[in-house]
Structure formats: structure tokens, C-alpha cells
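**Student:** Next comes the sequence, and after it the predicted model I'd like to discuss.
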Amino acid sequence: MLRKIKIKRGVYFVAGAILLFVLIGFVSKKQMDKPFSEVYIDIDYSQGNYFIHENDIRKLINAPGNEVLTGSFAGDINLRNIETKIEKHPFVKEAEVFRDLRGNIKAKIKQKKPIARIINNGGFGAYITDAGEVIPLSDNYTARVVLVKIPSSKKYKVSIEEDEQGKGLFEMVSYLEASKFWKAQIAEISMDKRGEMILYPQVTRQYIEFGKAEDIETKFSKLHIFYTKILPEKGWNTYEKVNVKYKDQIVCE
């Protein structure tokens, strides 16, 4: 008797699964046969960056060879091709393109996150993203990030980590990005040909000789002592320069 009950349950389960697959296939086919009327674009602005606008994405979607025409059947549109086209935009981190139940096309866009802006005297300018990518400046928006001045001979193309100095620079700006205090405090970094860095604070008048991007956490710990103990006692504008390059020393002038 128990064996018969188990067999019946198994039959019902298989029959239900087949029916479910048939219904899914039917709904999917109905979606494919629907002419769509709209492309909906959702850009994530939660990080406060506005490099991309809806019109920028529409231009990519409707570029020659990739046109999405209102009234086209949903099944005739290659969503993967549209995703690939959108993801080639220098400020797009990720794109997801799909159909809704009404057959309309939806595109969800995530932007890349810049953490520093680099410039040199040779006219080169770009952003460094939190992934170490080098992306161009934007005509739409200027991100409020730390400014980095590099030697005129440096022109990073794809990644800031193309050489040892670039790796050190990325480690430095990543550290600032991760620290709420130092991110607010440091306005500018100047790096010379040897990779030596000078930091310029937002508020106080003294500049900081930091040296190379080595022992970063230790050097910032010394700077924290300078800002929380030395300056309150001696006066915020007493010193013109503070040097944390040397081990176990804070040199103030």
C-alpha cells in the first residue's frame, strides 16, 4: 500500500514538473512574440556619481548596427549584444538587459567608482577607479576625489598598476578611500619621478612629506599624532612642513 502511494506521489510530481515547464515555455514564447513599446533604463546613482545619463545609454542602444526599434518583436532583439555594447562605455561597470513580463526592454546600469583624479603637466588627465582602472575624464560630471599630480612623462593607459610607482599610488589612494578621516583631510597628492609623495591637507597650512608608498599605515598613525596632539598644543598654523618619511620620527619645521 505504501509503495503504491509513493508511486502515485512520484507520478504527480513528474506531471506537475512537466506542466510547469510547459507553462514557462508558453509564457516565454508569448513574451518573444510581443512587440515591445519602450526601453526602460535604470542607472545606479547611489554612490553619488553622475557620469552617465539616460540619453548616453539610449545612444549606445540605438547605435548603427544595434538599433532597437519600437514595435520590433522582443524575440528578434539580441539582449546580450546590447549588454556588451553598453559595457564598453568607459564609465559602465556592469549592465544587465532583460525583458519584463510585458515584453518591454529594461537595462540596469552600475557605474564605475573613481577614487582619485590624476593629472600631469603634459595635459594628461584621468580617473583611477576602486579596481585600479584608468578611465577618462567626463564632460558630464567631475567627481570630488583626491587630486594626484604625476610627472609629465607618466601617462597610464589601462591600469594604474602598470609600473611599481603606479602600484604604490593605487595602494595610497585606496588607503585614503577606506578611511573616512583621511579621505576628508587630504586634498591633493604630488608624486615625483622617484615615487616620493607630498600630501596637501584640506584645511591646515602645512604640507606633508610622506615619502614613497611604503609603511602607509604606520606613517598615517604618526600623522594622526601630529594632528591630534602636536597641533592642538602648538597651534594649527605653527608649522609649514611635517615629515613622516623616517622611521619612528615626526619632523616638524
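**Tutor:** Right, received. Where do you want to start?
**Student:** drop to CA atoms for contacts and neighbour counts, all remaining ones
**Tutor:** Fine.
**Student:** helix/strand/coil for Leu23?
**Tutor:** Three-state assignment for Leu23 (DSSP: H, G, I helix; E, B strand; the rest coil): helix.
**Student:** who touches stretch 233-248?
**Tutor:** With C-alpha atoms under 8 Å, 6 or more residues apart in numbering as the test, stretch 233-248 has contacts from 204-212, 219, 222-223, 231, 250-253.
**Student:** List the buried residues for stretch 87-107?
**Tutor:** Residues 87, 90-92, 94-99, 103-107 are the ones in stretch 87-107 that count as buried (16 or more other C-alpha atoms under 10 Å).
**Student:** how near is Ile160 to Glu133?
**Tutor:** As judged by C-alpha to C-alpha, to the nearest Å, Ile160 and Glu133 stand 6 Å apart.
**Student:** Pick out whichever of those two has more residues nearby.
**Tutor:** The neighbour comparison of Ile160 against Glu133 (other C-alpha atoms under 10 Å) goes to Ile160, with 24 against 21.
**Student:** For that one, give me its contacts.
**Tutor:** Contact analysis of Ile160 by C-alpha under 8 Å, 6+ apart lists Ile128, Gly132, Glu133, Val134, Gly166, Lys167, Leu169, Phe170.
**Student:** rerun at 10 Å
**Tutor:** 118, 127-129, 131-135, 166-170 (C-alpha atoms under 10 Å, 6 or more residues apart in numbering).
**Student:** What is the neighbour count of the closest residue to Gln47 other than its chain neighbours?
**Tutor:** Counting by C-alpha to C-alpha, 6 or more residues apart in numbering, Gln47 lies nearest to Lys113, which is 7.7 Å off, once chain neighbours are set aside. Using other C-alpha under 10 Å, Lys113 has 20 other residues around it.
**Student:** Second structure follows, compare the two:
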Amino acid sequence: MKAKETFLRIAGIIGGCVVLFLMISFVEKRELGYRIDDIDVEIENAFENFFVDEDDVMSLIMENEGDSILGDQFGRVSLKAIERRIESHSFVKDAEVYRDLKGHLVVKAKQNKPIARLMGTRGNNAYVGEDGDLLPVSSKYTARVPVVTGAYVNEMMKLSNVHEGEYDVKVYDLINYINANKFWTMQVGQIDIDSKGYVVMYPQVGKLRMEFGQIEDVEKKFKKLEIFFKQILPTKGWDAYQKKVNVAFKDQIICD
């Protein structure tokens, strides 16, 4: 009796393995049977940033695939390899490639969003991405973001990501602070940082120097700048102080 139960158990296991093998083979054959009829490209943030377009993505898809992969069997096309090629583009943050029920190859690409542009004293330029990575400038599009200038930028340009440097992280946080506040986004057009990390900001319009000093006590300093713009200038007159406002020192607002 025990021998019979053992035989049936073994036979059941073997039968299950055979069925599983046949199912896998069927799925693989069915997958191989599907062909790529069309390619649908979707680019996230396409209306905010124009650093990557459909032609760029298509060029990456076709790379090493000859003239086209249209008509190829899905099972013979490595979707992961296509994802990696698309993500190799500097301005592509993430890519997802899959097949839909219509037999289309669907490509979803998420753009890297620049938060600032670095302009060094040696003519070198780059963008800072939202994750802190340094991105090359593009001939296709110029982002409307704060410009960071000065000798310190030359040091930042040596990094691949601003999180690699302690003071560079502070610069990154300062940029994000400005971009997160609509008032300061409208006010600040340029952030100049000298070799010692001293910050002077300039408005979108005009030549007023906003001397910020070292990147510390950021909220308190912006609060003082807010007092200057929203209380002092309306009271004293908008033409009263046109040269500079200094908030670098504790508990002081120096106007000229």
C-alpha cells in the first residue's frame, strides 16, 4: 500500500513537472509569435522640458537593431536592453518598455528635470538635475532656471553629482529652497558664489546685489530679504535702495 502511494506521489510530481514544462513552452512560443506592429513613445514632462523628443528615443531604440525592429518577434527583442539604451541618454531619468495588447511596443520615458544651470568662469556649462546629478547643456532647449555663476562653480563642475561635496549639497538645498517658493523664483535670477562659498544673488530684473554670505541660516536670511522687499522698500520707496541689501550678518539688514 505504501509502495503504491509512493508511486502515485512520484507519478504526480513527474506529471506536474511535465505540465509546467508544456505551459512554459507554450507561453514562450506564443510570445515568440507576437510581432512588433508599432512603437508608441510617451515622454513624461514633455511640455515642461524639451531636452528629449520622440526622435531621440527612437534613435536609441533602433541602436544596434538595424534600420527597424518593426515586424520582429517580441521574444527575440530584449526589452531590458532597450530600456538601458534609452536610460543612457543624459536627460532620461527612467524608462519602461513593454508590449500592450495591440501588439505595440510601448516606451515610457521620464525626463530629468534641471533645477539650475551652472556657468563656470572658464566657459564650462552644465545643468543640475532634480536628483543632484550634473547634466550637459543641450542645443535643443534652454531651461528657465536660476543661473549659478562664480569661481566655486568650477569646483562643482568636477563632480558627477552635487551630493558628493559637503558645501555643494548646501548649494543644492539653496537652489531647491528658491525654486519651492514662487516669490523667490520670480525674484532670484542669478546666484554667484565665490571661491570661498560667499553667495551674492541678483534679481531677474535690475542690478540689486543681495549679499547672502555663507549658506547657513537660510530661512532666517530669506526672512530678512522678505522684510526688505515687502516692508522696507514699500515704506522707503522703491528707488531708495538700488545698490545692495546685505543679510549676511546676524540680526542685521544693511541697505544701500
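**Tutor:** Done, it's in. In this text, all values refer to a predicted model and were calculated from it rather than measured experimentally.
**Student:** List buried residues within the contacts of stretch 233-248 of the first structure.
**Tutor:** Members of these classed as buried by 16+ other C-alpha under 10 Å are Gln206, Tyr207, Ile208, Glu209, Phe210, Gly211, Lys212, Lys219, Lys222, Leu223.
**Student:** give me every residue that touches the counterpart of the second one in the second structure.
**Tutor:** If I follow you right, that is Tyr207 of the first structure. Under the alignment (TM-score structural alignment), Tyr207 of the first structure maps onto Arg209 of the second structure. When contacts are counted by C-alpha under 10 Å, 6+ apart, Arg209 of the second structure is found next to Val200, Met201, Tyr202, Pro203, Gln242, Lys243, Lys244, Val245, Asn246, Cys255, Asp256.
**Student:** what does stretch 163-178 of the first structure rub up against?
**Tutor:** Residues contacting stretch 163-178 of the first structure (C-alpha under 10 Å, 6+ apart): 114-117, 128-133, 145-148, 150, 154, 156, 159-161, 179, 182-186, 189, 191-197, 212-214, 216-217, 220.
**Student:** Per the alignment, name the residue of the second structure opposite Gln249 of the first structure.
**Tutor:** In the second structure, the residue matched to Gln249 of the first structure (TM-score structural alignment) is Gln252.
**Student:** Could you confirm that match falls within a helix?
**Tutor:** No. Applying three-state DSSP, one finds Gln252 of the second structure to be coil, outside a helix.
**Student:** Could you pull out the helices in the stretch 1-150 of the first structure for me?
**Tutor:** 2-32, 54-61, 79-87 (DSSP state H, counting those that start in this stretch).
**Student:** Need the winner for burial among those helices.
**Tutor:** helix 79-87 (a mean of 18; mean count of other C-alpha atoms under 10 Å).
**Student:** Check which helices and strands it sits against.
**Tutor:** If contacts are counted by 3 or more C-alpha pairs under 10 Å, 6 or more residues apart in numbering; DSSP states H and E, helix 79-87 of the first structure sits against helix 54-61, strand 92-99, strand 105-111.
**Student:** Need the contact partners of that helix.
**Tutor:** 56-63, 66-68, 92-99, 105-111.
**Student:** again, only this time at 8 Å
**Tutor:** Ile57, Leu60, Ile61, Asn66, Val92, Lys93, Glu94, Ala95, Glu96, Val97, Phe98.
**Student:** Between these, which sits nearest Leu2 of the first structure?
**Tutor:** Phe98 (46.6 Å; C-alpha to C-alpha).
**Student:** Isn't the closest one up against Lys106?
**Tutor:** Yes. Using C-alpha atoms under 8 Å as the test, Phe98 of the first structure is close enough to Lys106 to be in contact (5.4 Å).
**Student:** Just flag the most distant two among the buried ones among the contacts of stretch 233-248 of the first structure.
**Tutor:** Greatest spacing in these, by C-alpha to C-alpha: Gln206 and Lys212 (18.7 Å).
**Student:** the helices in the stretch 151-253 of the first structure, which residues?
**Tutor:** 164-178, 180-185, 216-225, 231-234.
**Student:** Those helices: which one's closest to Gly122 of the first structure?
**Tutor:** Among these, helix 164-178 comes nearest to Gly122 of the first structure, with 17.4 Å by C-alpha to C-alpha.
**Student:** residues in the second structure aligned with that closest one?
**Tutor:** Taking TM-score structural alignment, helix 164-178 of the first structure hits residues 166-180 over in the second structure.
**Student:** so how far does the matching stretch sit from its counterpart in the first structure?
**Tutor:** Once fitted to the first structure, stretch 166-180 of the second structure is off its aligned match by 1.3 Å on average (mean C-alpha distance after the TM-score superposition for the first structure).
**Student:** how about that stretch: buried residues?
**Tutor:** Counting neighbours by 16+ other C-alpha under 10 Å, stretch 166-180 of the second structure gives Tyr167, Asp168, Lys170, Val171, Tyr172, Leu174, Ile175, Ile178, Asn179 as buried.
**Student:** ok, which pair from those is furthest apart?
**Tutor:** Greatest spacing in these, by C-alpha to C-alpha: Tyr167 and Asn179 (18.6 Å).
**Student:** separation between the spatially most central residue of the second structure and Leu225 of the second structure?
**Tutor:** For the second structure, the residue sitting closest to the mean C-alpha position, by C-alpha atoms, centre = their mean, is Asn112 at 2.7 Å. As judged by C-alpha to C-alpha, Asn112 of the second structure and Leu225 of the second structure stand 31 Å apart.
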